[in-house]
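J.: Fold the stuff below for me.
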Amino acid sequence: MATATRLYVTDDLGPGMPVEARADQAHYLRNVLRFKGGEVVHLFNGRDGEWRARVDALGKGRARFVVEEKRRDQRTSPDLWLLYAPIKRARHDFLIEKAVELGVSRLLPVLTGRTQVERVKEERLQANLIEAAEQCERLDIPALEAPLALDARLDGWPSNRRLILCAEAGAAPPIGEALAAARATPDPARPAWAVLTGPEGGFSDAELETLRHLPFVLPVGLGPRILRAETAAMTALAVWQSVLGDGGMRPPDRVE
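T.: All right, here's what the predicted structure looks like:
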């Protein structure tokens, strides 16, 4: 059975409610998927769960849905942040897509001494976030913040959040081992987590020295090989999800 198209909307969702599509969504349905009207789609807005709806009207640049019934109750992703140095466009898009798939709740670009890309097109990245959430069946959209210098980002860091530092230099326990120890002896003062990965040239020695002396930082190793920036982020997120996140949970039941 073919999977119905999933679309993110901002309108409230409930039985019988009409929902207007964005112009780009109408174009996609009409000109890419060749919908004619009456087709089933699945809608979510990050608040009301996922709902089955039907295309009620479809024309050039516009579409309307009528909501029928709920498929899934709202469920939020784990409270996991990703701090990362922006990288070149195609790889940046890839990083964003995979971070969404791996359940990150907030993306916080940081500017380090060796960051090569200091400007990001937030509108394009936001579109990538939404598209990735639609594809992977998330029910929420991660928050995306504007780039900020690393020291400014860490100034006033929330006291309840531990920061995993992924660094190549220096002795640090393997990430799986470090997170397993954290699971065995949780810190009630810092129950929330974040991951920090560096730029393509890595962190400077001065940055690493500063980071390692912060009380909320947990340095970890990612293995014997040098990883690209986006690979390091994906590795750390996947291991965190496996050990401390929802990676082992079964998918919820759905109303078909």
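J.: Going by C-alpha atoms from here, please, whenever you check contacts or count neighbours.
T.: Fine.
J.: Quick check: closest non-adjacent residue to Phe216.
T.: In space, and not counting its chain neighbours, Phe216 is closest to Arg162: 5.0 Å by CA to CA, 6 or more residues apart in numbering.
J.: Show me where the protein has its helices.
T.: Secondary structure of the chain by DSSP state H: the helices cover 23-27, 89-101, 122-136, 150-154, 175-184, 205-212, 229-243.
J.: Go through the second one and flag the buried ones.
T.: Buried residues in helix 89-101, defined by neighbour count with 16 or more other CA atoms under 10 Å: His92, Asp93, Leu95, Ile96, Glu97, Lys98, Ala99, Val100, Glu101.
J.: if I pick Leu83, what's in contact with it?
T.: Leu107, Leu108, Pro109, Val110, Ala194, Val195, Leu196, Thr197 (CA atoms under 8 Å, 6 or more residues apart in numbering).
J.: For the fourth one, give its distance to Trp81.
T.: This means Val110. Val110 is 12 Å from Trp81, where distance means CA to CA, to the nearest Å.
J.: Just want to know which of the two has more residues nearby.
T.: More crowded of Val110 and Trp81, by other CA atoms under 10 Å: Val110, with 26 against 23.
J.: Hmm, that one is touching Tyr84, no?
T.: Yes: using CA atoms under 8 Å, Val110 is in contact with Tyr84, at 5.7 Å.
J.: and stretch 49-63, how far from the chain's centre?
T.: Centroid separation for stretch 49-63 versus its chain: 26 Å, with CA atoms, centre = their mean, to the nearest Å.
J.: picking up where we left off before, which stretch among the helices of the chain is buried most, on average?
T.: Of all the helices of the chain, helix 229-243 carries the top mean neighbour count, a mean of 20, counting by mean count of other CA atoms under 10 Å.
J.: For the closest residue to Gly245 other than its chain neighbours, give me its contacts.
T.: Leaving aside its chain neighbours, Gly245 sits nearest to Pro78 (6.4 Å; criterion: CA to CA, 6+ apart). Contacts for Pro78 (CA under 8 Å, 6+ apart) come out as Gly103, Val104, Ser105, Gly245, Asp246.
J.: One more, please, to line up against the first structure:
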Amino acid sequence: MSTPRLFLDDALAEGAERHGTAAQAHHLGTVLRRGVGEAVRVFNARDGEFAATIAHLRKDRCAFALGPRLRAPGPEPDLRLVVAALKRDALDWVVEKATELGVSVIQPVLTRRTVAERVNTERLSAIARGAAEQCERLSVPALRPAMPLHRALDGWDGAPLLVAAERRGAAPVASVASGLRLPCGWLVGPEGGFEGAELDDATRRAFVTAVALGPRILRAETAAVAGLAVLQALAGDWTAT
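T.: Predicted coordinates for the structure are as follows:
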């Protein structure tokens, strides 16, 4: 039986006792059937990962007694995802997989063909936390509130941003990504794709490069994950030994 990992935003240190959330208490007690005295691991990007035991557990409350540190904090890849607001199930899946792929920031954007009426940032943040706990990373990606695409681009810090541009005759993503190093970002449009003028406005910016993801038209959620995997493999921390 694997040891549960739990993200705690509070300062972590050996010998301390820290409280978990109501959701974590429910997951440990009701879903995993764990009890007081059983082992867990707690973590965050600031302090690292610690061995711990369940000190208190009720239906909606829990606390953990922290033991020795198992992993020290370390550098995290600055790989960012800018993704058009998709339908709920598709966006949930993208957030989960982007977390597993090591993304540091997820920025939902509103485009002219966006069909989703709203983005539940709180729910997506919880999905990201759960995915971080499962995939053994120390950090949880920041989930930014949804905003119009042009505003996200206006506020971009100049790091290279690749955009999936089907039917544009763009260079293959691998040929562009192989010349990059982090920080960089990946921009994916909505289910119906970007409008032409919208894509033109994005690619007029010096930091934006249009790239192609092969000869097939991909669903938005597939394009999001495929592009992130290429960037991690060629420019990110998949290159580390």
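J.: Put one on top of the other, what's the TM-score?
T.: For this chain pair, the superposition-based TM-score is 0.95 by TM-score structural alignment, normalised by the length of the second structure; 241 aligned residues with a CA RMSD of 1.4 Å.
J.: one step back: among the contacts of Leu83 of the first structure, which one lies nearest to Glu137 of the first structure?
T.: Leu107 (18.7 Å; CA to CA).
J.: Now do stretch 230-239 of the second structure: everything it contacts.
T.: Pro77, Leu79, Leu101, Val173, Ala174, Ala177, Ser178, Gly179, Leu180, Arg181, Leu182.
J.: Read off where that stretch ends up in the first structure.
T.: Using TM-score structural alignment, stretch 230-239 of the second structure lines up with residues 239-248 of the first structure.
J.: Span of that stretch from start to end?
T.: Stretch 239-248 of the first structure: ends 11 Å apart by CA to CA.
J.: so who does Thr76 of the first structure touch?
T.: Taking CA under 8 Å, 6+ apart, we find Thr76 of the first structure in contact with Leu139, Asp140.
J.: Relative to Pro142 of the first structure, how far out is it?
T.: For Thr76 of the first structure, the distance to Pro142 of the first structure - CA to CA - is 10 Å.
J.: Then Cys166 of the first structure?
T.: Taken as CA to CA, the span from Cys166 of the first structure to Pro142 of the first structure is 21 Å.
J.: now swap in Pro191 of the first structure and tell me
T.: From Pro191 of the first structure to Pro142 of the first structure the distance is 19 Å (CA to CA).
J.: same thing with Asp151 of the first structure?
T.: From Asp151 of the first structure to Pro142 of the first structure the distance is 23 Å (CA to CA).
J.: Same check on Val243 of the first structure?
T.: For Val243 of the first structure relative to Pro142 of the first structure (CA to CA), the value is 21 Å.
J.: Likewise for Thr112 of the first structure?
T.: 23 Å.
J.: Could you do Ala21 of the first structure as well?
T.: From Ala21 of the first structure to Pro142 of the first structure the distance is 21 Å (CA to CA).
J.: Nearest the geometric middle of the second structure, what residue?
T.: Thr99 (3.3 Å; CA atoms, centre = their mean).
J.: That one contacts Ser139, correct?
T.: No: checked against CA under 8 Å, the pair Thr99 of the second structure and Ser139 is beyond contact range at 9.1 Å.
J.: So what does Cys135 of the second structure match up with in the first structure?
T.: Cys135 of the second structure maps onto Cys136 in the first structure, by TM-score structural alignment.
J.: gap between that match and Leu144 of the first structure?
T.: From Cys136 of the first structure to Leu144 of the first structure the distance is 18 Å (CA to CA).
J.: nearest residue to Ala180 of the first structure other than its sequence neighbours?
T.: That would be Val243: by CA to CA, 6+ apart, it lies 6.5 Å from Ala180 of the first structure.
J.: Glu230 of the first structure too?
T.: Nearest to Glu230 of the first structure is Leu95, by CA to CA, 6+ apart, at 5.5 Å.
J.: I'd assumed Arg228 was in contact with the one you found.
T.: No: using CA under 8 Å, Leu95 of the first structure is not in contact with Arg228; the gap is 10.8 Å.
J.: gap between the two ends of stretch 31-44 of the second structure?
T.: End-to-end distance (CA to CA), stretch 31-44 of the second structure: 23 Å.
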